[in-house]
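Undergrad: sequence plus predicted model, see below.
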Amino acid sequence: MKQLLEKWECFNDLCGHSFLVDKETAKGKHLTCPFCEQNAEAVAHQNPDADLETQLEGCLYPY
């Protein structure tokens, strides 16, 4: 199964960080910002037909 990513953003105006999460890992979960622990929401997701290696060019990987 192909790993798909979602971009999540923090609700806290003083933080405003964003982070990537595996779509299956986040499915059905309430995630908080790893930087300030406030509420976060998914704002974008990866196209399942996209080529992740080409898009990221080997420099960015979720953990």
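TA: Sure, I can see it. Numbering: from 1, shown residues only.
Undergrad: okay, CA-based contacts and neighbour counts for the rest of this
TA: Noted.
Undergrad: pretty sure residue 20 sits against residue 8.
TA: Yes: using C-alpha atoms under 8 Å, residue 20 makes contact with residue 8 at a distance of 6.2 Å.
Undergrad: more neighbours: those two, which one.
TA: residue 8 (22 against 18; other C-alpha atoms under 10 Å).
Undergrad: give me the number of neighbouring residues for residue 25.
TA: 12.
Undergrad: oh, I was asking about residue 24
TA: Using other C-alpha under 10 Å, residue 24 has 12 neighbouring residues.
Undergrad: second one coming, line it up with the first:
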Amino acid sequence: GLVAAIPLLLFHAKLAATTGQIVASLEMASLKAVNVISDFNKRHFEAEAESVDEHRQVSIK
């Protein structure tokens, strides 16, 4: 039993470590994607707000 158990235990440890690295990599990639989308939306919203402010100033004059 130990002849099979010990190599499988080592294989499991290696597989678990590799899986952890892959999950961490995917989490980092998804966080970067969310940040890019968030920054784009923030810039778009700020530019739109400036456009509305400029339009209001022109309308007041």
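TA: Arrived safely, thanks for sending. Computed from a prediction, not measured in an experiment: that's the story for all the values here.
Undergrad: can you give me the TM-score here?
TA: Here the TM-score for the pair of chains, by TM-score structural alignment, normalised by the length of the second structure, is 0.18; 15 aligned residues with a C-alpha RMSD of 2.3 Å.
Undergrad: which ones are touching residue 12 of the second structure?
TA: By C-alpha atoms under 8 Å, 6 or more residues apart in numbering, the contact set of residue 12 of the second structure is empty.
Undergrad: which helix or strand contains it?
TA: Residue 12 of the second structure belongs to helix 2-60 when assigned by DSSP states H and E.
Undergrad: just residue 55 of the first structure next, same as before
TA: Assessed by DSSP H and E, residue 55 of the first structure sits inside helix 52-56.
Undergrad: buried ones in that helix?
TA: Using 16 or more other C-alpha atoms under 10 Å as the test for burial, helix 52-56 of the first structure gives residue 52.
Undergrad: give me the residue at the spatial middle of the second structure.
TA: residue 31 (1.3 Å; C-alpha atoms, centre = their mean).
Undergrad: from residue 44 of the second structure, how far out is that one?
TA: Computed as C-alpha to C-alpha, to the nearest Å, the residue 31 of the second structure to residue 44 of the second structure distance reads 20 Å.
Undergrad: same check, this time on residue 25 of the second structure
TA: In terms of C-alpha to C-alpha, residue 25 of the second structure sits 29 Å off from residue 44 of the second structure.
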